[in-house]
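>>> Pasting a predicted model and its sequence here:
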Amino acid sequence: MDISKLFKEVKQLPVLPILLLELMESFANEDTSVNDIAKKIGMDQGISAKVIRMANSVAYRRGKEVNSISQAVIRLGFNQVRSIVVAATLSNVFPDTPGFDKNQFWKDTFSIASIAKTFAGHTNVDPETAFTCAMMHNIGELLLQILRPDECGLVAMSIDLGTPKLSAQREIFGFDHSQVGVKLALYWQFSDVFCRAIEQQLNPLSFDPPSSEAVLIRLAVFTHFAWQANLPAEMIVARFPISLIDNLQLNKAGLVEEFSTMLDEADALSRLMSA
């Protein structure tokens, strides 16, 4: 199957909300103010409720309960609010597909994004940009689930029989989810930093130059699945791929102590989005 043919056959690709597009643009716009974003968020009741709920959560609650978007933005900070809105809007863009556990997909994604954000704080990469790139790294898989559910079922069967996921995708589709993801990102007119992260996520060091955000995604995916396998934080950090660490010049000091915090943040996001 040709990937261009796949997109040509689509009558209607998922449409991104204007709020999310404006937030994406705000990463490159230093003049964006908190008040501007608060006003835009206030126009979406569902997103507003999630932001206020997060501001009143155990992790962030300080003093009396907040009841407005402006108060929530002040308490959480612009960057945290932007992360919440990106997560909330992006997770609602794609429709449910029978046989595909979208809740588990987003739970894994929230975890990987929170890990990438934390790790970015130990590098020169902007943590919120890393978070958003990681939130979008698997959008190609979601699109395949919508457009080709039967073939995705064959991929799942191949994986159950021991075939690596990427090998199964390439055998059945002729391409993998990262290639679909970057084509969708280009269709949505995402900026270069997001497109490169999605495109390079599977093997970032094979590109010249490699995307630092893609390297963080690769490391976050490694960490997420190692944690899911019940490996202790100390062992995970000790087994970080040296090539990824060297590329990022990541400072591992204090990372082990941050594991519980970043995973708690991922759980809080997951609960918030499913509420």
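Good, I have the coordinates.
>>> all contacts plus neighbour counts: C-alpha atoms, from now on.
Noted.
>>> Look up how far Lys64 lies from the most centrally placed residue in the chain.
Compute the mean C-alpha point of the chain, and by Cα atoms, centre = their mean the closest residue is Met135, 1.0 Å away. Separation of Met135 from Lys64 (Cα to Cα, to the nearest Å) stands at 31 Å.
>>> count of residues packed around Phe94?
Phe94 is flanked by 18 other residues according to other Cα atoms under 10 Å.
>>> Let me see the contact set for it.
Pro14, Leu142, Leu143 (Cα atoms under 8 Å, 6 or more residues apart in numbering).
>>> list the helices and strands the host helix or strand of the last one packs on?
Of the helices and strands defined by DSSP states H and E, Leu143 is found in helix 139-147. Where contact means 3 or more Cα pairs under 8 Å, 6 or more residues apart in numbering; DSSP states H and E, helix 139-147 is packed against helix 177-187.
>>> Next, the angle from the helix it packs on to helix 139-147.
If you take axes from the mean of the first three to the mean of the last three Cα atoms, to 10 degrees, helix 177-187 sits at 90 degrees to helix 139-147.
>>> now helix 177-187, how far from the centre of its chain.
Here helix 177-187 is found 14 Å from its chain centre; the criterion is Cα atoms, centre = their mean, to the nearest Å.
>>> try stretch 70-89
Taking mean C-alpha positions (Cα atoms, centre = their mean), stretch 70-89 and its chain are 16 Å apart.
>>> one more structure, for comparison:
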Amino acid sequence: MSTQNALLTILVEKINNDTLVLPTLPAVALKVRKAADDPNVNLNAMGDVVGKDPSLSMRMIKIANSAYLGRTVKVTSIGQAVTRIGLRQIKNISTALAMEQLFVSKNDVVGNYMKREWGTTINVVAYSMAALQLYVNRTKKRELSLDTMTLAALVHNIGVLPILTEAERHEEVFANPTFLEVAIDKLSGRIGGSIMRAWGFDEEFTIVAENWRDLSVLPDNLSYVDFVRIGAALAGKMDSQKDAVLNLAIQRGALEEVSELTTDEFKEMCASAKQVFA
């Protein structure tokens, strides 16, 4: 059996036996999510939780001052930032900001793959966010929130992490990027869904992680997976399906026409979204 086939067999067996090691949510994200789920938490208490992590605090202030929230008056403290962002949004935003911690490896080869994957994921996030903003501006409908969209796009391909981690033990497979892509294409959705359930995320995130590649999966109503697919197509992750994705987006009302995606407004929105994670 070739190394490639052996790795694929190992991955499938571990998935079936529920023994595949899944990534854990960064500690700071766990603390913020736990606090946000407390019905008695208030803005001051949440500010204290976020404030214990200097890196998260600085990035939260940056978001509060960014075009992401469309505000012009600057805030200078984590208390002001939390007040501006709000308790509902801060749970998803803090998790999103912590996600980058997962895309690292002590192995140089694996680390390079994860770094590239993170960069591509940020592109998916930016395009998805911008597409949702265009939709909201055009329709005035707000059933989908930007903070949830951000996190959904960030975790859409989270299933790739255990595959790369398992492949660390077989470095020779990294000499064959095509094989890795096949493994990721076949298994990452299933693994991603398992991660979302293990993390206790809402079903909308599980749907995205499991099904964003499968265009036959169509929720009854317009959902985050529609916009993640747009983002993935524009980021070059669905080249063979790009036209189908964009046509489907028009049919489902996520887009009015493809030309929207080449406007200066869309480009500016993408740039603002990327700045959140710069």
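Perfect, thanks for sending it. Given the structure is predicted, the values throughout are model-derived calculations rather than measurements.
>>> so which of the contacts of Phe94 of the first structure comes closest to Val58 of the first structure?
Nearest to Val58 of the first structure among the contacts of Phe94 of the first structure is Leu142, at 31.7 Å by Cα to Cα.
>>> just checking, what residue in the second structure corresponds to that closest one?
Alignment note: Leu142 of the first structure maps to Leu161 in the second structure; criterion TM-score structural alignment.
>>> same deal with Gln179 of the first structure?
So, by TM-score structural alignment, Gln179 of the first structure is matched to Arg190.
>>> isn't that match right next to Val208, touching?
No: in this structure Arg190 of the second structure lies outside contact range of Val208 using Cα atoms under 8 Å: 10.9 Å.
>>> So if I had to pick from these two, which one is more boxed in?
For Arg190 of the second structure versus Val208, neighbours defined as other Cα under 10 Å are more numerous around Val208 (27 against 17).
>>> which stretch of helix or strand covers that one?
helix 203-211.
>>> Which part of the first structure matches that helix?
Going by TM-score structural alignment, helix 203-211 of the second structure sits over residues 192-200 in the first structure.
>>> Flag every buried residue along the matching stretch.
Within stretch 192-200 of the first structure, the residues scored as buried using 16 or more other Cα atoms under 10 Å are Phe194, Cys195, Arg196, Ala197, Ile198, Glu199, Gln200.
>>> could these be laid out in TSV, adding distance to Phe100 of the first structure?
Formatted as TSV, those follow (distance: Cα to Cα, whole Å):
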residue	distance to Phe100 of the first structure
Phe194	25
Cys195	25
Arg196	27
Ala197	25
Ile198	22
Glu199	23
Gln200	25
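>>> just to revisit the earlier point, now the residue nearest to the centre of the first structure, nearest residue through space, not along the chain?
Ala113 (5.5 Å; Cα to Cα, 6 or more residues apart in numbering).
>>> Aligned against the second structure, show me the partner of the one you found.
By TM-score structural alignment, Ala113 of the first structure lines up with Val125.
>>> neighbours around its match, how many?
Other residues lying near Val125 of the second structure total 30 when counted by other Cα under 10 Å.
>>> residue contacts, it?
Thr150, Ala153, Leu154, Val228, Gly231, Ala273, Lys274.
>>> do Arg33 of the second structure as well
Residues counted as contacts of Arg33 of the second structure (Cα under 8 Å, 6+ apart) are Lys91, Asn92, Thr95.
>>> repeat for Glu9 of the first structure
Counted by Cα under 8 Å, 6+ apart, Glu9 of the first structure has zero contacts.
>>> Against Asn107 of the second structure, how distant is Glu166 of the second structure?
The value you get for Glu166 of the second structure to Asn107 of the second structure, if Cα to Cα is used, is 12 Å.
>>> ok, back up a step: now the angle between helix 139-147 and the helix or strand hosting the residue nearest to Met135 of the first structure, please.
In the assignment (DSSP H and E), Ala113 of the first structure maps to helix 102-120. Helix 102-120 of the first structure and helix 139-147 are oriented at 170 degrees to each other (the same axes, to 10 degrees).
>>> how distant is the helix or strand following helix 102-120 of the first structure from the center of its chain?
Once the chain leaves helix 102-120 of the first structure, the next helix or strand it forms, by DSSP H and E, is helix 127-136. Taking Cα atoms, centre = their mean, one finds helix 127-136 of the first structure lying 6 Å from the centre of the chain it belongs to.
>>> Can you mark which positions in helix 127-136 of the first structure are buried?
Quick answer for helix 127-136 of the first structure (16+ other Cα under 10 Å): Pro127, Glu128, Thr129, Ala130, Phe131, Thr132, Cys133, Ala134, Met135, Met136.
>>> list the helices and strands that helix packs on?
Using 3+ Cα pairs under 8 Å, 6+ apart, helix 127-136 of the first structure sits against helix 78-93, helix 102-120, helix 192-200, helix 212-228.
>>> now that helix and helix 177-187, what's the angle there?
Using the same axes, to 10 degrees, helix 127-136 of the first structure lies at 120 degrees relative to helix 177-187.
>>> can you tell me the mean distance of helix 127-136 of the first structure from the second structure after alignment?
Here the mean offset of helix 127-136 of the first structure against the second structure after fitting is 1.2 Å, by mean Cα distance after the TM-score superposition for the first structure.
>>> Now do that helix: everything it contacts.
With contacts defined as Cα under 8 Å, 6+ apart, helix 127-136 of the first structure is touched by 27, 79, 83, 86-87, 109-110, 112-114, 116-121, 194, 197-198, 213-214, 216-217.
>>> What subset of those is buried?
Going by neighbour count (16+ other Cα under 10 Å), those have 27, 83, 86-87, 109-110, 112-114, 116-121, 194, 197-198, 213-214, 216-217 buried.
>>> Now do the same for Val125 of the first structure: its match in the second structure.
In the second structure, Val125 of the first structure lands on Leu144 (TM-score structural alignment).
>>> how many other residues sit next to its match?
Neighbourhood size, Leu144 of the second structure [other Cα under 10 Å]: 15.
>>> and what of Thr263 of the second structure?
10.
>>> got it, and the one 10 residues further on?
As a burial measure, the neighbour count of Ala273 of the second structure was computed by other Cα under 10 Å and equals 24.
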